[in-house]
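Q: coords please:
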Amino acid sequence: MKLLAPIVILIVAAFVLIPQAFYKVDETEHIVLTRFGEIRGIQSSPGLKMKVPFIDVANVLDKRLLRVDVPRAGFPDIQSQFLDIDAYVRYRITDPRSFREVLSNEVTAGDRISNLVVAALREEVGMRDREEIIGGNPIDLADGTQKVEPIVQNGVFAREELTRKVRDVADARAKEQAFGISIVDVRIKRAEFPDSIVGTVFTRMRSEREIQANALRAQGEEQYLTKTADVDRRVEIIGAQADEKANRLRGEGEGQAISILAEALEQDPEFFAFRRSLQAYSKILNDSTTLVLPADADLFKFLLSSQGSK
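A: Down below sits the predicted model:
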C-alpha cells in the first residue's frame, strides 16, 4: 500500500505533465510558442514538439487560405452614384511572428484586412463608372430585352481588373504595416443599388420599359396598317380583274349567242319566225286574257293548217 500511493501520484502527474510538455504540429498549421506573451519560437514543420509545461503556450495559426467577408457598404462611383458592394478576401499567413505581434489572432486580422480592402475598394470604385464596376454594358435587343456585354480592357475583364488592383493595393499596405500575410484574392460577390434608391431605379426602369413597349406597339400598328392597306389594295385589284374578266366573258358569250342566233336565222327564217311567235303567244295568251283578232292576222298564221283551218 505504501508503494501504491507514489505510483498513483506518478501516473496522475504523467497524465497532467505530458500534455503540457508536448504539443503536435500539423502540416496545415503554424505554431507560435509564447511565454508570458513573449514569442519564444515558431514551429511550421509537422511533428511532436516539446515545451516548458504550464509556462509556454502553443498558439495555432492556419497555413491554409483564410477567408474574410468584407462588410457590405455603399461606395460612390465616378458620377457620385452609390452602389452597395459585398466582397470577400482570401489571404495566407506568410510570417507567423509578424502576424502574432501585429494582429495577434485571426479575428483581429479579419477586421484589419477588411479595413484595408474597403479603403482600396473605395479608391478604385471612385475612379470608375457603374458599367466598369458591374463589368459589362447593357445592350438593348430587338425584342425589347437587354443583355450585358462584358467590358474587356487590355485583354482583361473590367471586373477582374478592378479586383486585381484592389488586391495589389491592399496587399502592399498589409506588407507596409507588417501584417505577416499575403492577400491572394479579392472578389466582389454583389454590386447593386442601395435600398434607399431602389424604388427610384425601378420607376426609371419601368418608364424605360414603357417607352420600349409603346415603340413596339407603334411599330406593330404601323406594320398592321401597312399589311391591311396592302391586302385591301390586292382585294380591289383582284375584284377589278374578276369584274373585267366576267364582263369580257359575258360579252363573248352574248356575241356567241347572237352569232349562233344569226346563223340559225339565216339557215331557217320560217323556224325563227315560228319561234318568235311562240314566245309572243306565251306572253300574250293566258287563262284570263280575251283577245279579238281577225282570222288573217299574222299572229295566227302558224296556228292555221295549210288549208286555212285551225
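Q: going forward, measure contacts and count neighbours with C-alpha atoms only.
A: OK.
Q: residues in contact with stretch 83-92?
A: 63-77, 114, 117, 181-194 (C-alpha atoms under 8 Å, 6 or more residues apart in numbering).
Q: Just the ones of the residues you listed in strands?
A: 66-76, 181-192 (DSSP state E).
Q: can you give me the angle the host helix or strand of residue 160 makes with strand 181-192?
A: Applying DSSP states H and E as the criterion places residue 160 in helix 158-176. Between helix 158-176 and strand 181-192, the angle comes out at 140 degrees (axes from the mean of the first three to the mean of the last three C-alpha atoms, to 10 degrees).
Q: re the thing from before, of the contacts of stretch 83-92, select the buried ones using a PyMOL command.
A: PyMOL command restricting these to the buried ones, with burial defined by 16 or more other C-alpha atoms under 10 Å:
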select buried, resi 63+67+68+69+70+74+75+76+77+114+117+181+182+183+184+185+186+187+188+191+194
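Q: would you list every one of the strands in the stretch 1-150 of the chain?
A: 22-25, 29-35, 38-43, 47-50, 56-62, 66-76, 82-93, 136-140, 146-150 (DSSP state E, counting those that start in this stretch).
Q: list the helices and strands the first one packs on?
A: I take that to be strand 22-25. Secondary-structure packing of strand 22-25 (3 or more C-alpha pairs under 8 Å, 6 or more residues apart in numbering; DSSP states H and E): strand 47-50.
Q: one more to put side by side:
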Amino acid sequence: MSGRNLVLLVVLAVAVLIGYNSLYIVKETERAVMLEFGRLDQADIAPGLHYKIPLVHEVRMFDARILTFDAQPERYLTVEKKAIMVDSFAKWRIRDVNTYYTSTNGEETRAERLLAQRINEGLRNQFAQRSLLEVVSGERDQLMVDLIESLNRFTNTSLGIEVIDVRVKRIELPEDVSGSVFLRMTSEREREAREHRAKGREQAEVIKADADRQQAVIAAGAYRDSELIRGEGDAKAAAIYASAFNKNPEFYSFVRSLNAYKETFSGAGDFMLVDPDSEFFRYLKDPKGETSQP
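A: You can find the predicted model right below:
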C-alpha cells in the first residue's frame, strides 16, 4: 500500500470517527441536556437525531419515564405520641430537566436522596396531625393527597421533578412497643368480653323473668278459665239433676242410692254397722224402694 492510500485511509477513519461522535439520538423516553466545556448550553433537547461538536459538547441523557423510589422504613409519632414504623414508596419523573440537572447534577441517586428527605419530613408532619386510627383507616388517602401537594410545591421548583404518587406499603408497631401494645389490646379485648358476657347474663335474667311472669299469667288465666268452665259444668249438671229429679223423683233417689252403694262397698275390707231397717238399705230390700209398714 502506497503512502498516499494510507493517508486517505487514515483521513477517512478520522472522518468516520468524527461523524460518529458528532451525531446523537435522543429517544422519546429520555430527556437530554448539552454541555459546552462543562457548562449547560442547551436544556431539554427534543427527541430525534442531533449534531454536536466533539470534544466541545457533551450530551447527558436521563430517563424520562415514571420512576419508583422505595424508601426505607422510618419511625414516626402520631398525634397520640404512639410510635409506628412506616414503609413507603414514591412514583416520580423529571419535569424540568434544566432544574433537575442543576440541582442534582443529573444523578438519579442524589435526586432520590433529596426526595427521601422531603418524603420523610412530609410523612412525619402528616402523621403528627392524625391518630393511629385515622392513619390506618380511610384517612390515609387524604393524608397521601396532602403529602403529594406539599411535596410538589417544593420538588417542582427546587428539584425539577414531579411526584406522581406516594403510598404506604405497611404500617407496623416498633418491636420495643409491640409487646406492651399486644398485652394492652389483649386486656382490652378481655374487658370487652367480660362486659358482653355481663350484658348477656343481664339480658338472660330479664328474658327469664319475663318468661316466668308470662308463664304465671298464662297458668292463672288457664286456672281461671278452667274454674269458670268447671263451675258452668257443675251448674249445668245441677240443673240437669234438678230437672230429672222434678220429672221422676223416685228414679233420681234410686240412682243416688246406687251411687252410694258403689262408693260405700268399693273396698274389699270395708264394713258398716247399720240397722237393717235403715233407709240406706231401702232399695236392697225392695227394688221399688217401698218401705214395709210396722
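Q: give the contact list for the residue nearest the centre of the second structure.
A: Nearest to the mean C-alpha position of the second structure, by C-alpha atoms, centre = their mean, lies residue 137 at 10.3 Å. Listed by C-alpha under 8 Å, 6+ apart, the contact set of residue 137 of the second structure is empty.
Q: Next: the one 10 residues further on.
A: With contacts taken as C-alpha under 8 Å, 6+ apart, residue 147 of the second structure has the following neighbours: 119, 122-123, 126, 166.
Q: Just the ones in helices from these, please.
A: 119, 122-123, 126 (DSSP state H).
Q: Can you pick out the most distant pair from those residues?
A: Using C-alpha to C-alpha, those span at most 10.3 Å, a distance reached by 119 and 126.
Q: rewinding a little: quick one: which of the contacts of residue 147 of the second structure is nearest residue 202 of the second structure?
A: When those are compared against residue 202 of the second structure (criterion: C-alpha to C-alpha), the nearest one is residue 126, at 45.0 Å.
Q: which residue packs closest to that closest one, ignoring adjacent ones?
A: Spatial nearest neighbour of residue 126 of the second structure, excluding adjacent residues (C-alpha to C-alpha, 6 or more residues apart in numbering): residue 143 at 6.5 Å.
Q: cool, residue 74 of the first structure as well?
A: residue 84 (4.3 Å).
Q: Could you find the counterpart of residue 204 of the first structure in the second structure?
A: By TM-score structural alignment, residue 204 of the first structure lines up with residue 184 in the second structure.
Q: Find the helix or strand that that match is a member of.
A: helix 175-247.
Q: That helix packs against which elements?
A: helix 249-264.
Q: one more time with 10 Å, if that's ok
A: Helix 175-247 of the second structure sits against strand 83-94, helix 249-264, with contacts defined as 3 or more C-alpha pairs under 10 Å, 6 or more residues apart in numbering; DSSP states H and E.
Q: Tell me the buried residues in the longest one?
A: Neighbour-count burial for helix 249-264 of the second structure, with 16+ other C-alpha under 10 Å as criterion, is recorded at 254, 257.
Q: Let me know the next secondary structure element after it.
A: helix 282-285.
Q: once aligned to the first structure, how far is that next one on average?
A: Here helix 282-285 of the second structure, set against the first structure after superposition, deviates by a mean of 4.1 Å using mean C-alpha distance after the TM-score superposition for the first structure.
Q: how far is that helix from where the chain is centred?
A: Centroid displacement of helix 282-285 of the second structure relative to its chain, using C-alpha atoms, centre = their mean, to the nearest Å, is 93 Å.
Q: cool, stretch 258-276 of the first structure as well?
A: Chain-centre distance of stretch 258-276 of the first structure: 85 Å, with C-alpha atoms, centre = their mean.
Q: Repeat that for stretch 110-130 of the second structure.
A: What separates the centre of stretch 110-130 of the second structure from the centre of its chain is 30 Å, taken as C-alpha atoms, centre = their mean.
Q: what secondary structure does residue 288 of the second structure sit in?
A: coil (DSSP: H, G, I helix; E, B strand; the rest coil).
Q: Please determine how far residue 224 of the second structure is located from residue 236 of the second structure.
A: Distance, residue 224 of the second structure to residue 236 of the second structure, using C-alpha to C-alpha, to the nearest Å: 18 Å.
Q: do residue 257 of the second structure as well
A: 22 Å.
Q: Counting neighbours, what do you get for the closest residue to residue 80 of the second structure other than its chain neighbours?
A: Excluding the flanking residues, the one nearest residue 80 of the second structure by C-alpha to C-alpha, 6+ apart is residue 131, at 6.0 Å. By the criterion of other C-alpha atoms under 10 Å, residue 131 of the second structure has 16 neighbours.
Q: What's residue 111 of the first structure aligned with over in the second structure?
A: Per TM-score structural alignment, residue 111 of the first structure is aligned with residue 113.
Q: isn't that match right next to residue 69, touching?
A: Yes. The criterion here is C-alpha atoms under 10 Å, and residue 113 of the second structure meets it with residue 69 at 9.4 Å.
Q: can you list the helices and strands packed on helix 175-247 of the second structure in JSON lines and add distance to residue 282 of the second structure?
A: Output for those, formatted as JSON lines (distance: least, C-alpha to C-alpha, whole Å):
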{"stretch": "strand 83-94", "distance to residue 282 of the second structure": "110"}
{"stretch": "helix 249-264", "distance to residue 282 of the second structure": "9"}
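Q: In the second structure, point out the residues matching stretch 218-235 of the first structure.
A: The aligned range for stretch 218-235 of the first structure in the second structure is 198-215, by TM-score structural alignment.
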